[in-house]
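Engineer: Let me see the structure of the following:
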Amino acid sequence: MPRMTVLAPASPFPVSARVPALGADGMVSASHPAISRAGAEVLASGGNAVDAALAMAAVAWLALPGQCGVGGDAFALVREADGEVRAFCGSGFGPDGGTPDRYGAATTLPRYGPLSVTAPGAVAALAALHVAGATRPLPELWQPAVRIAAAGLPCTARTRDDIGRHRDRLAADPDTAAALLRDGRAPAVGTRLAHPRLAESIATLARDPDALYTGSLADRAVEALVAGGAPFTGDEWAASGHVPAQAPLEGRYAGHRVFQTPLPTPGWMVLDQLAMCDGELRTGGTAPAPLGVEAVHRLAGAARIAFDDRYHRAGADVPVPARAGDPAALAHARERIRAGDLPGPAGARAGGDTTSMVAVDAEGRAVGLIASLAFTFGAGTTVPGTGIVLNNRLARGAYLVPGHPNEVRPRRRPLHTLNTWLVTDDGGRLQHVGNTPGGDGQVQWNAQLISHLLDHGAGPQDAVDAPRFSVFPGSDAGDLGSPAELRCEDRLGPAVLAGLAARGHRVVDVGGHGAGGSAQVVSVDQRSGCLVAGSDSRQEGVALGV
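Structural biologist: All right, here's what the predicted structure looks like:
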């Protein structure tokens, strides 16, 4: 694609060195070129955005094996061509035998291995998305992933580093080691990583997604987990295979409608952070400088309050009272932020891996999709003979805190970090769709992205590459009570970092691009009708237009 001029208004914060991608008939953006190519090829051959997103999701299992997989979870937000928005939430149940007393005196669940696993929700969500809006058969859409799995995809620096950091625990599982290690070590960059067993599994699931929930693949998974001590019955797997379309959450920000994924995702946290900041960050007048001390302080304070609400009130099936709909609570929260009267941390360390992708077609249909194994390579346990690595979402999301609304229970989905969003105007016209991986950073960086786009008129590439910050800890299950930090990329500038410290934040410098995440955004330029996209420079992704 030729390099072209940015169509968005000039950004008041540092401009990205990368040029945004543009397209007239469709656009995709993802964290790996092979994923983006799969979606762009579907759009170019006449498929719609749902078709493209489904093809991309399957290729992501091969391109980013540490971040997502068949054995993980996935969530999607879909805007149809007529403006209707629906959510598909694919997260599975923990084991039916997983009562609190099953784990004895432990204060956290085992982070890896069979006891860390929930039934996977990704395949069920993608199957539901396919039924709801695809135009092509699932075997056709997943054929590129089957082909890549059989032939192998060159190992990237990201995957090499992921494998290297987790080599010892990957080596402990024979099937996982066979798929990912070479002579007991992380493969060199460029090494083709072929997954012939996974290719067979993906082909089977394309024909029959229920095979992972009530069929042969489910039987193998449950048998292996039970042998490893996990109290699954198989019934929770069958129950996890049904993902209905749901109404999204909706809020307002800067005169726009913002849609988010519902529970068990933390989408409500993004809407509440935005509500706390609405009208206080826009460029012009007496508003604080974009990415200046006061703007960062307000966004960080809103995040800290939202995490405190989540920890104390939120379970996977327990709604949290939204400050966005309570003027008194909203005013109180804003005053606390101004005064620096912020709650102390109750949550846990951020970490883990996820990947996200976006697809928009010429009819205005848009899909934001995000998928994860929880922590890198999930449980590190592969279903024997299938190539399917299982997630460790139970360990990451569920608490062993007696009486807590998120306490581990049979047939309860644990809290999730994944969420995705889209923005329309009041007339329902699509404006932006985006998401980012990054554990508890997601809800914070998504709020920052939306502020960059709506408060300051940033183009999507500038928005995803802008200096990033996050409060730590969030509300993960491990390491409760870690000291509070504000983790900042040093591109904010020394004066801003010093000013934040003076406002009472314990500032931690994470380097120029070290905050994490790999944001993807597609925007509609209403003046030209052109699609404009940005793919985060912090990872190896690319945006492609057709």
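Engineer: contacts and neighbour counts: CA atoms only from here.
Structural biologist: Will do.
Engineer: so what does the longest helix along the chain touch, helix or strand wise?
Structural biologist: Longest helix of the chain, by residue count under DSSP state H: helix 293-313. Where contact means 3 or more C-alpha pairs under 8 Å, 6 or more residues apart in numbering; DSSP states H and E, helix 293-313 is packed against helix 267-277, helix 327-339, helix 441-456, strand 469-472, helix 494-502.
Engineer: Now show me the structure for the sequence below, then we'll compare the two:
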Amino acid sequence: MVSSTHWIASQTAMAMLEQGGNAFDAAVAGGFVLHLVEPHLNGPGGDLPAIIATAADPTPRVLCGQGAAPAAATAEHFRGLGMDRVPGAGPLAAAVPGAVDAWLLLLRDHGSMSPAQVLAPAQHYARHGHPLVARVGTTVAAVQEIFESDWTTSADVWLPGGRPPRAGELFRNLAWADTLDRLVAAGEGAGTREARVEAVRTAWSQGFVADAVDHFARRAFRHSDGRVAPGVITGQDLAAFSATWEPAVVREWQGHSIAKAGPWGQGPALLQVLGILDALGDPPDPDTAEGVHALAEAWKLAMADREAWFGDSGDEPVPVDDLLDPAYLGERAALVGRGADRTVRPGSPGGRAPRMAEFAGLTEAVGVAPGVGEPTVTREREQAPREDRGEPDVGPDGVTRGDTCHLDVVDRWGNIVSATPSGGWLQSSPVIPELGFPLGSRLQMMWLEQGLPSSLRPGRRPRTTLTPTLVLCDGQPVLACGSPGGDQQDQWQSLFLLRHLAHGASLQEAIDAPAFHTTSFPGSFEPRITEPGVLVIEDRYPETVRSALADWGHEVLEQGPWTLGRMCAVARDPESGLLSAGANPRGMQGYAVGR
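Structural biologist: Next up, the predicted model:
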């Protein structure tokens, strides 16, 4: 079974399974196709976290393909350019590309096919074309001015004939096709399958790709704040990076083990929310006003903790055990009242004093510091809430609130993978002409202010929003799921898990049900504002529910009936071996397939 956010990627992954490949071969093939068919949501210059379990070893393991800050990406460098934050778009915002190396590491360690086999579909679509979804053209239109005036290498690719591509138009990326051909050729002379994969990794990180990145990054381009400057990433930064394997963070809930990536992502926040719900009593019904309120308030508390405690930049380990301690989560649950809270309230796990960044908690892009070190931050609203459909919000200079892709695969042997590739968006940075793709902008999630868990430090990973999920029962993997959506990814996943695991909905029923999320916490993407009390909700929720929430103080922002979330899921019953899958109907783009 395969479920992904694009039908071509799902069919590609299924083709690998039908040719005898396993779930990991299928995921790699589908992942490289996602780079092509959803280029506004991910790309080769981006990032990849995944969680897997194998038929031989069901212990969940995390694949970290989140690239680190380049060696020259110091706070002093940015401040010397007159910046008080990392810009939301442009070469300076680029972390080391991690996605391609991570996909290849997954293929080397757990796949069964060669690089030539799994990359063949991506080579075909890059060279011969594929139909573009409408959102690609919309995204290109939003950044057309900067493409034409400054990022001319992007205009060469994305403005053929001087206009954005139309929906359904056949699109080719010949430079990326040539890059894929060279990568595959680099592995053909090696001996074993694993050696061929390693040769491709070397060509990427130490060969012609790294050389092209190094050369291109020296050119000065306009950034989202209007400043013109070169990037700081070098070929040596690519050579120094390798994707890694690490243990998952796991919490028991409703008779299942929920596995997430560590606090360099936002995954532990989902585990916190599940613990807060346990402390509140029986699992809430997310179709009621009471259930929506309880879940939204739990998420406000968890995301405040994310801002104060999560990241890869501190000198001390993130106190995950204390953050997930039942007693601590009980204290957090006690803060959930009847009314909607409008503050940012990080807690004190293990008695530690929380500290937030100077700009965190602001309700607009500029303003005064929110009382660093204080457990509660309050700001009055200074702007109207923006519309939030969970789609990437792209400004004319490439500023992007963020979105991504997702891919889940399970095979007949019981191998299973949940992967959330993102970054390297077409709007994040100028296209490197020799390679056919841009770099990413993940550094925008790091603060120039030092001493924080998410401070900008060379060699440290940005705290990412990317957050795949693996679920086990009695030690056996039974479910892989995830969703695009920036800060909202885990919020939508909590709805899905609550409906499926606690209330018995099928995969598809849980995906199809009405969705909501809160934005009442510091955002991860430029301009990184907080929207106090805002609750974004599909208008399929009954008017009685929406009215009750407004009465309780939520600033209800209604959206269209099928607009929030792009959940994917695959499942396996260990006893019968029966496989199942579900895909999101929102946008008419996701696709589940199996045989």
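Engineer: After superposition, what's the TM-score here?
Structural biologist: In this superposition the chains share a TM-score of 0.89, using TM-score structural alignment, normalised by the length of structure 1; 511 aligned residues with a C-alpha RMSD of 2.1 Å.
Engineer: one step back: give me the mean distance between the longest helix of structure 1 and structure 2.
Structural biologist: Its matched residues in structure 2 lie on average 1.1 Å from helix 293-313 of structure 1 after superposition (mean C-alpha distance after the TM-score superposition for structure 1).
Engineer: so that helix aligns onto which residues of structure 2?
Structural biologist: Mapped onto structure 2 using TM-score structural alignment, helix 293-313 of structure 1 covers residues 289-309.
Engineer: Likewise for stretch 111-121 of structure 1?
Structural biologist: Alignment note (TM-score structural alignment): stretch 111-121 of structure 1 is matched to residues 88-98 of structure 2.
Engineer: any idea how far the matching stretch is from the chain center?
Structural biologist: Centre-to-centre, stretch 88-98 of structure 2 and its host chain are 15 Å apart (C-alpha atoms, centre = their mean, to the nearest Å).
Engineer: residues contacting the nearest residue to residue 108 of structure 1 once chain neighbours are set aside?
Structural biologist: With sequence-adjacent residues excluded and distances taken as C-alpha to C-alpha, 6 or more residues apart in numbering, residue 108 of structure 1 is closest to residue 400, at 5.7 Å. Applying C-alpha atoms under 8 Å, 6 or more residues apart in numbering to residue 400 of structure 1 gives the contacts 100, 106-109, 407-408.
Engineer: Which of those are retained in structure 2?
Structural biologist: Among the contacts of residue 400 of structure 1, the contacts conserved in structure 2 (both residues aligned by TM-score structural alignment, their matches' C-alpha atoms under 8 Å) are 100, 107-109, 407-408.
Engineer: Out of these, flag the one nearest to residue 135 of structure 1.
Structural biologist: residue 408 (39.3 Å; C-alpha to C-alpha).
Engineer: wait, doesn't that closest one sit right on residue 99?
Structural biologist: Yes. Residue 408 of structure 1 lies in contact with residue 99 (C-alpha atoms under 8 Å); the separation is 6.5 Å.
Engineer: Please identify which of the two sits among more neighbours.
Structural biologist: residue 408 (29 against 17; other C-alpha atoms under 10 Å).
Engineer: separation between that one and residue 318 of structure 1?
Structural biologist: The gap separating residue 408 of structure 1 from residue 318 of structure 1 is 13 Å, by C-alpha to C-alpha, to the nearest Å.
Engineer: Work out for me the element residue 95 of structure 1 sits within.
Structural biologist: Taking DSSP states H and E as the definition, residue 95 of structure 1 sits outside all helices and strands.
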